[in-house]
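Colleague: Structure here, sequence nowhere to be found:
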């Protein structure tokens, strides 16, 4: 049976705890996401949106809206200040969150591996191929992880949230570790996994240690990191276009912005690219930060 909670609930609890336990940067904050969405931003008549963009408090409907390029220009200035004033960025993390099934009967296909109740989640072939390709392409510049809780129902999930132990009770697997498999199974966080169909034991690792032990690349400015990463993501998705639905969906979504010439707003366009990437793939993009402040 499926674990008895929503995947989005786990994702929100996980991200909130990660924010408290480590120094991270969410490039796709709620303000940016609301603004970069073409459907909600271009020619928008939302008074709240324009207040966020710095328009005067007396500026209120009815009015005809603002061109998307004007929004991009405002966001470019906002993002430039924001990324300059945060610590040095270390590495790009891409999380694919999974809500597992909880297998309670011996008829489960992988029961013989554990001989007890266990968790499992399936890999979607095209999605996994894309994530594995991104991991291979970026090397040390990106870590691509599946994250799945070892939690049966929402009451246990809430208890872990209150105790601040969601991260410790989550199973992590690098995308590359699951190449050639269609499922991953585990009994609890902190122990090894068994990837299937041909069983393979994969040792666990600490997410917090992974983040803390990663060093930022020397002589790389935050804005340049964001722009470079988004361009390479865009290239990876273009390579996937025509092969399957993810690449095709990404290209179609990005085509909506073609006539606006937004590429000249490099930071804004990078955030826009990653917003569409998340929308299409479901991957959360997170960047750990250095503990020392920029000058």
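Modeller: Good, I have the coordinates. Owing to the predicted nature of the structure, the values given are computational and were not obtained by experimental measurement. Residues are numbered from 1 along each chain as shown.

Colleague: going forward, measure contacts and count neighbours with C-alpha atoms only.
Modeller: OK.

Colleague: can you give me the helices in this structure?
Modeller: Here the chain has its helices, by DSSP state H, at 7-21, 30-36, 38-41, 47-52, 68-84, 111-114, 125-138, 154-163, 207-212, 222-240, 245-254, 266-281.

Colleague: Same question for the fourth one: list its buried residues.
Modeller: So that's helix 47-52. Residues 47, 49-50 are the ones in helix 47-52 that count as buried (16 or more other C-alpha atoms under 10 Å).

Colleague: Equivalent analysis for stretch 10-24, please.
Modeller: 10-11, 13-15, 17-18, 23-24.

Colleague: just stretch 25-32 next, same as before
Modeller: So, applying 16+ other C-alpha under 10 Å, buried residues of stretch 25-32: 25, 27-28, 32.

Colleague: ok, second structure coming up, stack it against the first:
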């Protein structure tokens, strides 16, 4: 059965801890989400409408979101300039596993004790694999899954700052041609299936620290390049293209459009984008 907490709860705790333990930066999504939350509201110059909505300051002519976008584009540019030099991208696919505790579980013979298991979806894996290949050593593309069984244990580890230490990490490239991954704890190794394959796990923080910066771009070019790589790899995904079409009017604003690309990418795939930076 599935572990006793939601994937979003684990993801939230994980991100907070990662932010405190490593030189990472979560892109300015809140500013953008606030802006496009406003974008989902009605834009109208109809004074009768605003009067019905009890807007107290009449006459009111509305606000053109493209004018706001110009100011926001400049603000995002200033924000990107303030970030220390970007070293690499970290792309995380979170997985909520099943906890297999019965001897008749299919993979029990390989562990001979309780273990965790999550599915690897072909389309999702194909996207991650292509992205990993496109970025090379400029990105770490991983699956992150908790070796935690229930909400009480999750909260206890969150308080102690030990969520990452109790998570299992696999490079997406290691799971090509597999449909399942299994493990018993955070470290040591995993066994992936269909054909059983023993795979060594990684230490996330150590992996981030040792990534070589053999490729340099200034921060603004890095952000733009990242979104271009993602868009190229998502070009055949209809749902991605449909959502991006909704934002086509903002394409002239390069930083806004880049962050929108990453926002839609996350909505479609669930992959968290994090920047590994120099401190």
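Modeller: Noted; the coordinates are in hand. This structure is a prediction, so every number in the text was calculated from the model and none was measured.

Colleague: what's the TM-score for these two chains?
Modeller: The TM-score (TM-score structural alignment, normalised by the length of the second structure) is 0.91; 269 aligned residues with a C-alpha RMSD of 2.1 Å.

Colleague: Residue 198 of the first structure is nearest to which of the helices of the first structure?
Modeller: With C-alpha to C-alpha, the closest approach to residue 198 of the first structure among the helices of the first structure belongs to helix 111-114: 11.1 Å.

Colleague: in the second structure, what residues pair with the closest one?
Modeller: Using TM-score structural alignment, helix 111-114 of the first structure lines up with residues 108-111 of the second structure.

Colleague: Tell me roughly how far the matching stretch lies from the first structure on average.
Modeller: By mean C-alpha distance after the TM-score superposition for the first structure, the fitted stretch 108-111 of the second structure averages 0.5 Å away from its aligned residues in the first structure.

Colleague: For the closest residue to residue 34 of the first structure other than its chain neighbours, the count of nearby residues, please.
Modeller: Computed as C-alpha to C-alpha, 6 or more residues apart in numbering, the closest residue to residue 34 of the first structure that is not its neighbour in sequence is residue 40, at 7.0 Å. Residue 40 of the first structure has 14 neighbours, counted by other C-alpha atoms under 10 Å.

Colleague: do the one 3 residues further on as well
Modeller: Here the number of neighbours of residue 43 of the first structure (other C-alpha under 10 Å) works out to 15.

Colleague: Tell me how far it lies from residue 154 of the first structure.
Modeller: 41 Å (C-alpha to C-alpha, to the nearest Å).

Colleague: dump the residue contacts of the alignment partner in the first structure of residue 277 of the second structure.
Modeller: Under the alignment (TM-score structural alignment), residue 277 of the second structure pairs with residue 289 of the first structure. The contact partners of residue 289 of the first structure, by C-alpha atoms under 8 Å, 6 or more residues apart in numbering, come to 23-25, 86-90.

Colleague: could those go into JSON lines alongside distance to residue 80 of the first structure?
Modeller: Listed next are those as JSON lines, based on distance: C-alpha to C-alpha, whole Å:
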{"residue": "23", "distance to residue 80 of the first structure": "19"}
{"residue": "24", "distance to residue 80 of the first structure": "18"}
{"residue": "25", "distance to residue 80 of the first structure": "14"}
{"residue": "86", "distance to residue 80 of the first structure": "11"}
{"residue": "87", "distance to residue 80 of the first structure": "14"}
{"residue": "88", "distance to residue 80 of the first structure": "14"}
{"residue": "89", "distance to residue 80 of the first structure": "14"}
{"residue": "90", "distance to residue 80 of the first structure": "18"}
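
Colleague: Which of those fall within strands?
Modeller: Per DSSP state E, strands hold the following members of the contacts of residue 289 of the first structure: 24-25.

Colleague: Nearest to residue 203 of the first structure, out of the contacts of residue 289 of the first structure: which one, please.
Modeller: So of these, ranked by how close each gets to residue 203 of the first structure (C-alpha to C-alpha), first place is residue 90, at 24.4 Å.

Colleague: Might one say that that closest one is in contact with residue 226?
Modeller: No - taking C-alpha atoms under 8 Å as the definition, residue 90 of the first structure is not a contact partner of residue 226, at 11.1 Å.

Colleague: neighbour-wise, which of the two wins?
Modeller: residue 90 (24 against 21).

Colleague: Quick check: closest non-adjacent residue to that one.
Modeller: Counting by C-alpha to C-alpha, 6+ apart, residue 90 of the first structure lies nearest to residue 216, which is 3.9 Å off, once chain neighbours are set aside.
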